[in-house]
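Trainee: pasting the structure only:
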């Protein structure tokens, strides 16, 4: 197993996302923040810090009125990849 920790808040966000936002589902940054007891900005930081983007499906977290952002571990924006994954899963 891979263990990557940046603190209990990120772990709570990632855990909820893995267990509850499954294939074909999406959730907004705000909804995830409310469930996890934090802010949408912290959820965004957690998504940007995601060490395993397909295992922890950060592509399923979207903005309220748009697809939102998506950044690979190398720091490059990869919004087309997020669009592709969401279309593949039938969420977009």
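Mentor: Received, thanks. Computed from a predicted structure; not experimentally measured.
Trainee: switch to C-alpha atoms for all contacts and neighbour counts from now on
Mentor: Noted.
Trainee: Please name the nearest non-neighbouring residue to residue 90.
Mentor: residue 24 (5.5 Å; Cα to Cα, 6 or more residues apart in numbering).
Trainee: ok, now residue 15?
Mentor: In space, residue 15 is closest to residue 56, 8.0 Å off (Cα to Cα, 6+ apart).
Trainee: For the one you found, which residues are in contact?
Mentor: 14-15, 17-18, 50 (Cα atoms under 8 Å, 6 or more residues apart in numbering).
Trainee: try this one next to it:
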């Protein structure tokens, strides 16, 4: 997969925010120097029109993930368990989904614990927690059971399905 993550234990440098517009939302990257310390979705409001080169790279990857390489440096955070779940999320192919219970079975855990790790994912725009769904329905997204973030989850999944990658 063309996503390359380098994990750093310490983030220093001047803090800045980068906005990456996508699917009527923005992925806000919180940076400490060159290290991303948070990548969370925001919905509502006016979208950024001028993008930094780094934001353009992230946007290009999100729009065309199999044709674009993305190299990011992320701050290592979260529990050992959360990191195990987040690694499993990275293994879910683009255009496909896994259920909370299916992922729980794979990891020898419980569905609620998986949901908690997804909810606490500081890199929701890079580590694809939107690809985890309920057995019946879409499930929540970014701590919401319905509303704007769940609508964004629908858009993200539909966009990825439209890429046709699950048929290769």
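Mentor: Happy to help now that I have it. Remember, it's a predicted structure, so these values are computed and weren't measured experimentally.
Trainee: I'd like to know how many residues surround the aligned partner of the residue nearest to residue 90 of the first structure in the second structure.
Mentor: If you follow residue 24 of the first structure across to the second structure using TM-score structural alignment, you land on residue 95. Neighbour count of residue 95 of the second structure, defined by other Cα atoms under 10 Å: 18.
Trainee: Residue 95 of the second structure falls within a strand, correct?
Mentor: No. The assignment for residue 95 of the second structure (DSSP: H, G, I helix; E, B strand; the rest coil) gives coil, which keeps it out of a strand.
Trainee: quick one: buried residues of stretch 63-79 of the first structure?
Mentor: If you call a residue buried by 16 or more other Cα atoms under 10 Å, then stretch 63-79 of the first structure has these buried ones: 67-72, 79.
Trainee: can I get the residues you listed in TSV with distance to residue 39 of the first structure?
Mentor: Conversion of those to TSV gives the following (distance: Cα to Cα, whole Å):
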residue	distance to residue 39 of the first structure
67	18
68	16
69	16
70	18
71	19
72	22
79	22
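Trainee: can I get the residues you listed in TSV with distance to residue 41 of the first structure and secondary structure?
Mentor: Converted to TSV, the buried residues of stretch 63-79 of the first structure look like this (distance: Cα to Cα, whole Å; DSSP: H, G, I helix; E, B strand; the rest coil):
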residue	distance to residue 41 of the first structure	secondary structure
67	15	coil
68	12	coil
69	12	coil
70	14	coil
71	15	strand
72	18	coil
79	18	helix
